[in-house]
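J.: Sequence and predicted structure, then a few things I'm wondering about:
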Amino acid sequence: MTILSPSSLIFLLFIAVPILIHILNRFYVKKVNFSTIRFIKSLKNNALKKLKFKKMILLLTRIGIISALVLLLARPVTKGFMPGWISAELDSRLLLVIDNSSSMSAKKNGNSLLDLSKKAALSIPQIFNQNTFINVIKTCPPQIIYSGKVNDPLFPEVINLINHTVEYDNLWTVIDSMAKIINPKESVKECVIFSDFLKTTYPKLNLSNGWRFYLVDPGMINNNLSINNLEVVSRIKVPDQLLKLKTSIKNSGNKKIANTPINLLFDNNRVGQVISEFEKGSNKEFIFQAYPEKKGVLVGSINLPSDDYLNDNNWYVTAPILDRINCLIIGNSEDELSMLKLIVDAIDPDKKLINLETRKQPIVNRLFIEDIDILIIHNPEAFTQAAFDELDIFLQRGGGLIWFSGGMEIDPTYSKYFSSFSFPKAKTILESGTGIFSLKIPDRDDHILSDLNIRKLENELPEYYRYVKHNYSNKHDIHLQLANGDPILLEFSRGSGSIFYFTSLMNLVWNNMPIRGLLVPLMYRLLILGGTDEVNTSPVQIGATKWIILDQNEVRDQWEVLSPSGEKNLIVPDFSKESIQINSTNELGVYDIYQNGKHYTSFSTYLHPNELITNNKQNRQIEKLLSSQKYRWIDLDNNFSNSFNDTRQGKSLWKVFLLIATLLLLFETWVGRPIPKNTK
């Protein structure tokens, strides 16, 4: 038991009153005249002993009544989180942390977890000593929003100003950094945290440096379906081909959800729907296919019906649907250029898709590729450092490259350049002599030849007479290889750009690919993949910085960003990086970028994974961060103030002592009652 008001124990001195009265009564003698004392002497061994025992019982009862009443005034409690009377008598520092991240907008019994937490936080002044100094912190963005006495009238106004966000809170890092900034000098330091504690990993922080933590849990969410991700599976993004999207949905609530419509929308028009049911805790994946409605930037989304958590019911994605491709071919000779130009003309005979430029440039000294989407380099004899630098910038900014190796790569002069680009290492040129090197169909499902519009693919595979043997690494994705295992077509990346690398030339001396039916659909696919720039449309996590890459001649234009809520802001480009930096991405949805008032591109934002609802509380994980003696869990219920007091100071015992005092008083009344037969 702990006494919260030990100063009240001074009233125990009143115990001396009944004792003093008892002692004084022994000296008080009343004389009565009797004719004889012979019969009184006979009472000495029975009635007088009973009378003395009765007086002793009354004395002890009265002492018990006074003791019980004094202990009642001293506010006795069971052993609480704070030791002894410290929490009631000493000044203390209180850190009040309110989590206003995305997941706290989930609802329980019609009220958001944040609103329930704010309502409970308003009762804090009733719990703590009026001299307690309090710092109020919100987590999104991390900020100390109030510092002062706990009974200041400004305190409830500050609490009510905390609003919902869709951001992610790094809860424990915020608490640690704020505690270090505040650096309180008080001997009693307490921290009350209102959060749903969804974080699954915890930093290695020394949070228990004199602090005691109260973890207030608002409880579980009953009805919630959560979209965990949405991605465009199809690499070919053109209007005349089906676009394939994959999504994952989980039932993170506490009950089975039946007959749930899952909708796919393209530009706010529904293009697909699935009806499904979800058992408690189940996770399902769905694949949708639909045709893009137009060229340009496609805005797609998966939509779920409303439930207790709205922020994970919509997931947006943006994808570039190709309009035109600016293609440059650099070749060693006019014959090579003619061959490659014929291929492009076969792909786009009406010249509606590809803007083609060709250059005969055996020695590549400069590239001048600022406005190019995809670059084809065929059998160069030499490459200067300036050209490598231009190529690197081109790839870093999302350009595509198709490279045909003719043996120049073997020269050790260029090894450092090719190595920095992660090119496979060229070793030697191999020839088949009188035989051939046969090509085999890849044994995986997602190879470059999959889904090509070719009736019998095995009949269209080319034969090779000469190729450059290369050593490759796990960074290289092999799409085509010979029967002996040597690669013919590899894919890898440099920065944001994609590189498709052929180890054999497009030449009848090297192979018969130019006369095979595989050639045109394969090159069409490579042009689309390499010419699709997804840097500007790639999604970002809420709160992350987004960069929009611009062409050199676009930097001086007027640029605006339209947020999902409809707020439009002017943005000044970064002239040195030829790009736009967007720092304010704190809304969930699609941001639109405008160039001189016309739509330029779009990108989407998505929730942080730790803001997806889960009902698996991380109690054991918290033990890795705090020792069990330094924190207590408290459920957020309608009787929060009493629950908090019971946890902090212990369960109040005044009712017990009031009952004891009452019973003793009744007992004293009964024992001390006059007995009629003794009064006669």
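T.: Arrived safely.
J.: rest of the way, CA atoms for contacts and neighbours
T.: Fine.
J.: quick one: the helices in the stretch 251-400 of the chain?
T.: For the stretch 251-400 of the chain, applying DSSP state H, counting those that start in this stretch gives helices covering 334-347, 385-396.
J.: Test my guess that L298 contacts L265.
T.: No - taking contacts as C-alpha atoms under 8 Å, L298 lies outside contact range of L265: 10.2 Å.
J.: and the helix or strand harbouring V174, what other elements does it pack with?
T.: If you go by DSSP states H and E, V174 is part of helix 171-182. In terms of contacts (3 or more C-alpha pairs under 8 Å, 6 or more residues apart in numbering; DSSP states H and E), helix 171-182 is not packed against any helix or strand.
J.: helix or strand right after it?
T.: Toward the C-terminus from helix 171-182 - assigned by DSSP H and E - lies strand 188-194.
J.: what angle do that following strand and helix 171-182 make?
T.: Going by axes from the mean of the first three to the mean of the last three C-alpha atoms, to 10 degrees, strand 188-194 is angled at 150 degrees with respect to helix 171-182.
J.: another structure for you, compare them:
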Amino acid sequence: MPSPGAAVGKIGEQTNLFLFENTDLDHPVFQDIFTNKEKTKIESPEIYSYFKINTQGKGRSIITLQDGSSFLGEYKIKNGKIFLLSSSPILSCNNFPLKSIFVPLMNKSVLYLASKDKNETSVLAGEDIRIDVRGKSISQLKLLKPDNVEDFLTLNQSDGNAFVKYDKANLVGNYKIASGTKIIDEVSVNADPLESKVKYLDKAEIDSYMSEINFKGNFFWLNKEENIGDAILKARFGSELWKYFLLAALLLAFVEMLVARNAKKELVEVSK
């Protein structure tokens, strides 16, 4: 646990106000807490008094104040975890309890802290892997990908970051994370369940989508029995007309034979 620094502001006095600067919305405590999935900030309360606390690489700052200190941080103690607020949630210190985010955040905090410690997020292919390096003196990490290709991450200990992001988890499978020869963590990366949906769109929905994106090209409907290769060739080079010309030639030859036969009969009758 980090040691608290100097007290900022005075309890009960609202002369100086302090606000939130950054919020780590990727933290599990914020999962499903907002109806707007694109929300990037939460409304800051007015903070009158708080203790200056820096995580010092020992924890994860969830909400950061304007001076860079942690308002809400998470710390691990043996097999458990705790949340630490730098300002008591009472009206003489701040108006945090009056904000709409307070009750759902407290509720989610209790559920999160009471849950068993496991991988904080279910990582999907293409998403970032967050590697916990709290309390570890590590200069470089080695990642063994599912295809047995090794990748390396260099850490800057002066940054004081408790988590390192790895943004090349594009393959499905298990990623082993090592420091030197020691495996310190293993993360499973799964396929996006949206890719497994087998529900088909009907023609009306597809036509509507094409109109919505202002698609200017041509698209064709194919039955399951049709040959896709032939359909592509037809779309590229047009319809093959030789069959129709051959049929026309055969018809003309047949007509010519009939005309020649009738003309021959007429000549025979005239000669008699």
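T.: Everything's here; your move. Here the structure is a predicted model, which is why all the values come from computation and not from measurement.
J.: on that earlier part again, any chance of a markdown table for the helices of the stretch 251-400 of the first structure, columns mean neighbour count?
T.: Converted to a markdown table, these look like this (neighbours: other C-alpha atoms under 10 Å):
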| stretch | mean neighbour count |
| --- | --- |
| helix 334-347 | 16 |
| helix 385-396 | 18 |
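J.: and stretch 157-177 of the second structure, which residues are buried?
T.: For stretch 157-177 of the second structure, a neighbour-count test (16 or more other C-alpha atoms under 10 Å) marks 160-162, 164, 169-177 as buried.
J.: now the end-to-end length of that stretch.
T.: Using C-alpha to C-alpha, to the nearest Å, one end of stretch 157-177 of the second structure lies 18 Å from the other.
J.: now it, how far from the chain's geometric center?
T.: 16 Å (C-alpha atoms, centre = their mean, to the nearest Å).
J.: roughly how far is the strand or helix carrying E205 of the second structure from the heart of the chain?
T.: Assigned by DSSP H and E, E205 of the second structure belongs to helix 203-212. Centroid separation between helix 203-212 of the second structure and its chain, computed with C-alpha atoms, centre = their mean, is 25 Å.
J.: Return the residue of the second structure aligned against P564 of the first structure.
T.: When the second structure is aligned by TM-score structural alignment, P564 of the first structure is paired with P146.
J.: Enumerate every residue touching that match.
T.: P146 of the second structure is in contact with 171-175, counting by C-alpha atoms under 8 Å, 6 or more residues apart in numbering.
J.: can you confirm it is in a helix?
T.: No - looking at P146 of the second structure with DSSP: H, G, I helix; E, B strand; the rest coil, it is coil, so not inside a helix.
J.: for the second structure, what's the longest helix?
T.: helix 242-271 (DSSP state H).
J.: returning to what we had before: so the helix holding V174 of the first structure matches what in the second structure?
T.: Taking TM-score structural alignment, helix 171-182 of the first structure hits no residues over in the second structure.
J.: Tell me the one of the buried residues of stretch 157-177 of the second structure nearest V123 of the second structure?
T.: Set against V123 of the second structure, the nearest of these by C-alpha to C-alpha is A169 (8.8 Å).
J.: host element of that closest one?
T.: Residue-wise, A169 of the second structure maps onto no helix or strand under DSSP H and E.
J.: aligned partner of it in the first structure?
T.: In the first structure, A169 of the second structure lands on T585 (TM-score structural alignment).
J.: G543 of the first structure versus that match, what's the distance?
T.: Taken as C-alpha to C-alpha, the span from T585 of the first structure to G543 of the first structure is 5 Å.
J.: Need the residues touching each of these two.
T.: By C-alpha under 8 Å, 6+ apart, no residue touches both T585 of the first structure and G543.
J.: My read is that the match of A169 of the second structure contacts V561, right?
T.: No - taking contacts as C-alpha under 8 Å, T585 of the first structure lies outside contact range of V561: 10.5 Å.
J.: Can you check which part of the second structure the longest helix belonging to the first structure sits on?
T.: Determined from DSSP H, the single longest helix within the first structure is helix 47-73. Across the second structure, nothing matches helix 47-73 of the first structure (TM-score structural alignment).
J.: Tell me the helix or strand right after that helix.
T.: Following helix 47-73 of the first structure in sequence, per DSSP H and E, is strand 76-77.
J.: and that next one, what other elements does it pack with?
T.: When contacts are defined as 3+ C-alpha pairs under 8 Å, 6+ apart, strand 76-77 of the first structure sits against strand 2-3.
J.: Packing partners of the strand it packs on?
T.: strand 76-77.
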